[in-house]
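Chemist: Here's my sequence, what's the structure:
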Amino acid sequence: MTSLIPTYRDVGEGPAVVFLHGLGGNRHSFDPQLEALSSRYRCIAWDAPGYGGSARLDEFTFANLAQCFTNLLEKLRIKPFAVIGHSMGGMIAQTWVANGGVADKLVLAQTSARFGKPGSDFNKEFLGARLKPLDEGQQPADFAREVAESLLCDKSKTDVVRPAVESMSEISADHYRQVLNNLVTFDELSNLKNISIPTLCLAGDADSTAPAKGMMRMSESIPSGEFVCLPDAGHLAYLETPEAFNRALTDFFDK
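Modeler: Got it, this is the predicted structure:
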């Protein structure tokens, strides 16, 4: 059990809305959402352990990440109105809920309920390909632009590419290796049916990392699941189409 309390950004007043970023992000990833929503909500965006100002975990596991999220909520003395998890953040959110986490609303954005199939050849090949640059001595900053552009619907949007590259470039090689090794262990597929929180599964129509069809299947497996697919959005919809992303959130919150 870890006692680590992550760093975070906290703006606005009202019901608490908490954002959990993905593999290449940090607390600033959701700046467009905090700017838009902080007039109505208390918006909190964390640095996951090992990101931004947060200390690293000795064991970077989804169980420990969920515990760190609980530690943060206890420090802030809040029960979230809504938890929004993007990609890896959505995996952390699912683990947190499976371990007793409670919110009024849950948003699983561009994520999955299982990463491939733990132990499968696909996962081994994925991990080998992603670790290869690190084994060759590269740092995440060396391939951050290539990775960021591969996630986008339109890689010519420099205002979108830049923050994605900047956040990923801050990650150390050791931490990135730790994150990847953990990522391929994720499997909460059998727990979707147990999610009792009203849940929005939010997809991007051009997202090849977390395809819309998979997000739709997730929503159908969650008793109070809803599905929204954003047009002209790759895997970083919160940056690519922030107005549509924010509107999907507020429409869901207002129900």
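Chemist: From here on, just use CA atoms for contacts and neighbour counts.
Modeler: Noted.
Chemist: quick check, residue 168 in a helix?
Modeler: Yes: assessed by DSSP: H, G, I helix; E, B strand; the rest coil, residue 168 belongs to a helix.
Chemist: One more, so I can put them side by side:
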Amino acid sequence: MNSTALAYTEAGSGPVIVFLHGFCESKDVWTDFTKPLEHQFRIIAFDLPGHGESPLPSDFSMESQARQVQEALQDLKVEKCLLVGHSMGGYVALALAESFPDQLYGLCLFHSSALPDTQEKQESRDKTAAFVQKHGLDKFMETFVSPLFAESNRESSKEAIQKMQEIGKATPVETVLGCLGAMRDRPDRTEVLKTTVLPVFFLAGKEDPAVPLEAILQQCHLPENSMTYFLGHVGHMGMFENPALTRQALLKFAETLVPTNTQRYRNAGSF
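Modeler: The predicted structure follows:
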């Protein structure tokens, strides 16, 4: 379906949950994870600009990507939604929450952070861009994806890792370089957490190399209304590493925002 500038998938009915993927990903990372939620919710997953089937934008900044998501939500007549952002998708979600808070009834930072890049991380982004330009995207993806998973999960997650690598290799180089620069230059958005009236859910992996526990602990107390769930033996990819527990945690948060028929969901055998 594509009545918006962004490619998307849509299924289910009820309160809306919108899913934004991360860097070098696509809406396809959510396919299996969100399917059980369709019993209760209208699920929308977007390809962010330049990813998947969405066209290349002229501006990869988090603010510009957020505007495109907001416009797509308007096109789809979504008045309010729970916005779930994985990794870079969380940076976009925070930018949207800052500029368009009235379109949200909740925010989930799914292995993501409001903190800006440290100087070390900024330098790492630049080194990654140089590596991609010199050696190509295929070689980069072969070394990028596996470390995002907790070491104990890598053997059992081989199919997911391969899927992630294939999605990443299909991502335009312009998108990869543009997003690396945009993530490097994104501002500190902890003030958004401090001032928002939206309920915020922090979903974190205890073995996440990209968003360490220390970073989550710096932020999870900032919103007026927040919940935090720490996933044991999980790295940066909870939707693959422990989908049932990750989904259950997200569902419990969603149920605090809108009344839902929990029994119908549990009868579907999703847990």
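Chemist: Superposed, what's their TM-score?
Modeler: For this chain pair, the superposition-based TM-score is 0.92 by TM-score structural alignment, normalised by the length of structure 1; 248 aligned residues with a CA RMSD of 1.4 Å.
Chemist: how about residue 227 of structure 1, secondary structure?
Modeler: strand.
Chemist: what's the burial count for the closest residue to it other than its chain neighbours?
Modeler: Nearest-residue entry for residue 227 of structure 1: residue 201, 4.9 Å, with adjacent residues in sequence omitted and distances by CA to CA, 6 or more residues apart in numbering. Residue 201 of structure 1 has 26 neighbours, counted by other CA atoms under 10 Å.
Chemist: and residue 201 of structure 1, what does it touch?
Modeler: 107, 108, 109, 110, 215, 216, 218, 219, 225, 226, 227, 228 (CA atoms under 8 Å, 6 or more residues apart in numbering).
Chemist: Could you find the closest non-adjacent residue to residue 181 of structure 2?
Modeler: Using CA to CA, 6+ apart and skipping residues adjacent in sequence, the residue nearest residue 181 of structure 2 is residue 125, 7.2 Å away.
Chemist: Now check structure 1 for the residue matching the one you found.
Modeler: Matched across to structure 1, residue 125 of structure 2 falls on residue 127, judged by TM-score structural alignment.
Chemist: and the gap between its match and residue 170 of structure 1?
Modeler: Residue 127 of structure 1 sits 21 Å away from residue 170 of structure 1, going by CA to CA, to the nearest Å.
Chemist: How about residue 116 of structure 1?
Modeler: Distance, residue 116 of structure 1 to residue 170 of structure 1, using CA to CA: 27 Å.
Chemist: what about the counterpart of residue 61 of structure 2 in structure 1, how many neighbours?
Modeler: Taking TM-score structural alignment for the superposition, residue 61 of structure 2 sits opposite residue 61 in structure 1. For residue 61 of structure 1, the neighbour count with other CA under 10 Å is 18.
Chemist: Could you find the closest non-adjacent residue to residue 61 of structure 1?
Modeler: residue 182 (5.9 Å).
Chemist: Neighbours of that neighbour, how many?
Modeler: When neighbours are defined as other CA under 10 Å, residue 182 of structure 1 has 14 of them.
Chemist: ok, now residue 195 of structure 2?
Modeler: Neighbourhood size, residue 195 of structure 2 [other CA under 10 Å]: 12.
Chemist: rewinding a little: tell me roughly how far the one helix or strand the residue nearest to residue 61 of structure 1 maps to lies from structure 2 on average.
Modeler: Taking DSSP states H and E as the criterion, residue 182 of structure 1 maps to helix 173-183. Following the fit onto structure 2, the mean deviation recorded for helix 173-183 of structure 1 is 0.8 Å by mean CA distance after the TM-score superposition for structure 1.
Chemist: And the longest helix along structure 2, what does it pack against?
Modeler: Longest helix in structure 2 by number of residues, with DSSP state H as the criterion: helix 119-135. Packed against helix 119-135 of structure 2 by the contact rule (3 or more CA pairs under 8 Å, 6 or more residues apart in numbering; DSSP states H and E) you find helix 137-144, helix 173-185.
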